[in-house]
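**Student:** Quick one: sequence and predicted model below, then my questions.
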Amino acid sequence: MSQTPPVGQLAYVLHSRAYRENSALVDFITPQGRLRAVLRSARGKAGTMARPFVPLEVEFRGRGELKNVGRMEGVGVATWLEGEALFSGLYL
């Protein structure tokens, strides 16, 4: 059975919290909805990109509800929300 390689998709980080020694549990919003994934080596370069409201191209791997981040790249400039927009963004 041939497997197709994972395809990167547009995602924004909603929340991120420490998980185990140097990983993080990250909640993303994607065109398909909300998704939770484990980001390994979150204290390195990848962790600095996992900030809220930064457009990312993320490659998710795994079959269950909890995915793994295979690749993550910034694809734009962070959106700085203010006022009601900030509260709405943090509410998600």
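**Tutor:** Thanks, I have the structure now. Source: prediction; values computed, not measured.

**Student:** C-alpha only now, for contacts and for neighbours.
**Tutor:** OK.

**Student:** so is residue 85 in a helix, a strand, or just coil?
**Tutor:** Three-state assignment for residue 85 (DSSP: H, G, I helix; E, B strand; the rest coil): helix.

**Student:** cool, and residue 64?
**Tutor:** Using three-state DSSP, the structure places residue 64 in coil.

**Student:** Put this next to the previous one:
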Amino acid sequence: MKSLWQTAFVLHRRAYRETSYLVDFFTRDAGIVTAVAKGVKNSKSDRKSLLQPFARINVQLAGRSELKNLAQVESSAAMLFLQGKNLFCALYVNELLSRVLPKGLACEELFDHYQTTLHALAGDAPPDVALRDFEFALLEEMGQLPDLLNDAATGEPVTKEHWYQFVQELGIVRASKPGQSRSVPGTALLSMHHRDWDSPARQAAKLIARQALLPLLGDKPLKSRELFR
């Protein structure tokens, strides 16, 4: 099969046989693609140095099977400088993609959102806001983002006066009483919808995103979350 150039980021790489790597690329045109980077493990070539997370690259992938071969790689932009908590956040984003997004699912908007998230984490923006925005974008791509403006049980609009809960396979529903466990105020939901990230909205978004992602992630713990502990 003719190899094609694609814009990509490295999500993860691991040793493969004695001299090679298996690399998971997040590409703009084909989603997540795994490829063998032959003969680069013990080399000092540019190919090895380019196969690092958080740097946009161009890759040429070849092969008819699901497992591709890395034919060529070149730099497309400078590697972003990430450290401390923001680095852990970026690793979390990579792990989320690897765990949730099916291989081969093209998602150009999510790719662009991923780039925006990395730049936000490399800048001065609050990291939790960047994470919530990305989590919501990923949930929307997977068709799992709840409607934040309407009660899923009654169809009535969310109001500032009431409290709400997220219910799996249903969505946002009104809580039986204010302040109920795992409930959030309507004001926070409305702020989330408008991306007005005040403190209540940020707390509510973290709770809802974690609950909504749970069925997609399964029971296996996220390794990146251990870094925060």
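**Tutor:** Perfect, I can see it now. Since the structure is predicted, the reported quantities are computational estimates derived from the model, not experimental observations.

**Student:** what's the burial count for the counterpart of residue 23 of the second structure in the first structure?
**Tutor:** Counting by TM-score structural alignment, residue 23 of the second structure lines up with residue 26 in the first structure. If you count neighbours by other Cα atoms under 10 Å, residue 26 of the first structure ends up with 25.

**Student:** quick one: residue 26 of the first structure is in a helix?
**Tutor:** No - using three-state DSSP, the secondary structure at residue 26 of the first structure is strand, not a helix.

**Student:** Just give the number of residues close to residue 76 of the first structure.
**Tutor:** 10.

**Student:** Not counting residues beside it along the chain, what's closest to it?
**Tutor:** residue 55 (5.6 Å; Cα to Cα, 6 or more residues apart in numbering).

**Student:** quick one, what contacts that neighbour?
**Tutor:** Shown in contact with residue 55 of the first structure (Cα atoms under 8 Å, 6 or more residues apart in numbering): 10, 11, 12, 74, 75, 76, 77, 78.

**Student:** Adding distance to residue 46 of the first structure and secondary structure, write those out as a markdown table.
**Tutor:** Formatted as a markdown table, the contacts of residue 55 of the first structure follow (distance: Cα to Cα, whole Å; DSSP: H, G, I helix; E, B strand; the rest coil):
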| residue | distance to residue 46 of the first structure | secondary structure |
| --- | --- | --- |
| 10 | 16 | strand |
| 11 | 14 | strand |
| 12 | 14 | strand |
| 74 | 10 | strand |
| 75 | 14 | coil |
| 76 | 15 | coil |
| 77 | 16 | coil |
| 78 | 15 | coil |
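
**Student:** when you align them, which residue in the second structure goes with the residue nearest to residue 76 of the first structure?
**Tutor:** So residue 55 of the first structure corresponds to residue 56, using TM-score structural alignment.

**Student:** and what of residue 7 of the first structure?
**Tutor:** In the second structure, residue 7 of the first structure lands on residue 4 (TM-score structural alignment).

**Student:** What of residue 16 of the first structure?
**Tutor:** Aligned by TM-score structural alignment, residue 16 of the first structure pairs with residue 13 of the second structure.

**Student:** pretty sure that match is in a helix, no?
**Tutor:** No - assessed with three-state DSSP, residue 13 of the second structure is strand; it does not lie in a helix.

**Student:** longest helix in the second structure, by residue count?
**Tutor:** helix 199-217 (DSSP state H).

**Student:** Tell me which residues of stretch 36-51 of the first structure come out buried.
**Tutor:** 36, 37, 38, 39, 40, 42, 46, 47, 49, 50, 51 (16 or more other Cα atoms under 10 Å).

**Student:** Would you mind pulling the contact partners of that stretch?
**Tutor:** Applying Cα under 8 Å, 6+ apart, the contact partners of stretch 36-51 of the first structure are 13-16, 22-28, 60, 65-69, 72-74.
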